[in-house]
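Participant: got a sequence here, can you model it:
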Amino acid sequence: MEGNIVEMGQYIGAGLACMGMGGAAVGVGNVVGNFLSGALRNPSAAGGQTATMFIGIAFAEALGIFSFLVALLLMFAV
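Facilitator: Below is the predicted model:
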């Protein structure tokens, strides 16, 4: 009985850690949406900001990958 409670806690913790992946998806959408909004307002400046957009996407995705790793550690590390 006690092992089942520990396993349940691992799965609940992993599910809560996976909420960070949803947050990363929202962050990437926010970065790209703001870039597109600015690019449509001033298309001549969009080329110079593309690298900045990709850096923002990389940082947002890194947080999602970290939350995925925490979820895996909670599930499979004993």
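Participant: use CA for all of it now, contacts and neighbours both
Facilitator: Noted.
Participant: and the helix or strand that residue 25 is a member of, what does it pack against?
Facilitator: Here residue 25, judged by DSSP states H and E, is contained in helix 19-41. Helix 19-41 sits against helix 46-76, with contacts defined as 3 or more C-alpha pairs under 8 Å, 6 or more residues apart in numbering; DSSP states H and E.
Participant: list the buried residues of the helix it packs on.
Facilitator: By neighbour count with 16 or more other C-alpha atoms under 10 Å, helix 46-76 contains the buried residues 46, 53, 56-57, 60-61, 63-65, 67-68, 70-72, 74-75.
Participant: please identify which of those residues is nearest to residue 3.
Facilitator: residue 75 (13.4 Å; C-alpha to C-alpha).
Participant: another sequence for comparison is provided below:
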Amino acid sequence: MEAEAAKFIGAGLAMLALLGVGIGLGNLFSGLYQAAARNPAALNSYKTFVFIGFALTEATGLFALVIAFLILFA
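Facilitator: You can find the predicted model right below:
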């Protein structure tokens, strides 16, 4: 296998982490909507934890993107 092809395969495999990020964000906001529907008065306390979870989950996707770029261009 050529080195160039191996780089593309490695970058593609690094981007598989985005699949988990998409599923995680879907579950996160689904839980927020269900919690808000059950108890709208406590929505402000839920939103703090949801945004922290969103930031941590999205950071995982950004790390995967950085690794893929490092594989491709370094």
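Participant: superposed, what's their TM-score?
Facilitator: Overlay of the two chains. TM-score (TM-score structural alignment, normalised by the length of structure 2): 0.93; 74 aligned residues with a C-alpha RMSD of 1.1 Å.
Participant: what's the matching range in structure 2 for the helix holding residue 25 of structure 1?
Facilitator: Aligned using TM-score structural alignment, helix 19-41 of structure 1 spans residues 16-38 in structure 2.
Participant: check stretch 54-72 of structure 1 too.
Facilitator: Counting by TM-score structural alignment, stretch 54-72 of structure 1 falls onto residues 51-69 of structure 2.
Participant: centre of the chain to that stretch, how far?
Facilitator: Distance of stretch 51-69 of structure 2 from the chain centroid (C-alpha atoms, centre = their mean, to the nearest Å) equals 5 Å.
Participant: quick check: that stretch compared with structure 1, mean distance?
Facilitator: Compared with structure 1 after fitting, stretch 51-69 of structure 2 has a mean deviation of 0.4 Å; criterion: mean C-alpha distance after the TM-score superposition for structure 1.
Participant: pull the most distant pair out of the buried residues of helix 46-76 of structure 1.
Facilitator: Among the buried residues of helix 46-76 of structure 1, 46 and 75 lie farthest apart (C-alpha to C-alpha), at 42.8 Å.
Participant: what does residue 6 of structure 2 correspond to in structure 1?
Facilitator: Under the alignment (TM-score structural alignment), residue 6 of structure 2 pairs with residue 9 of structure 1.
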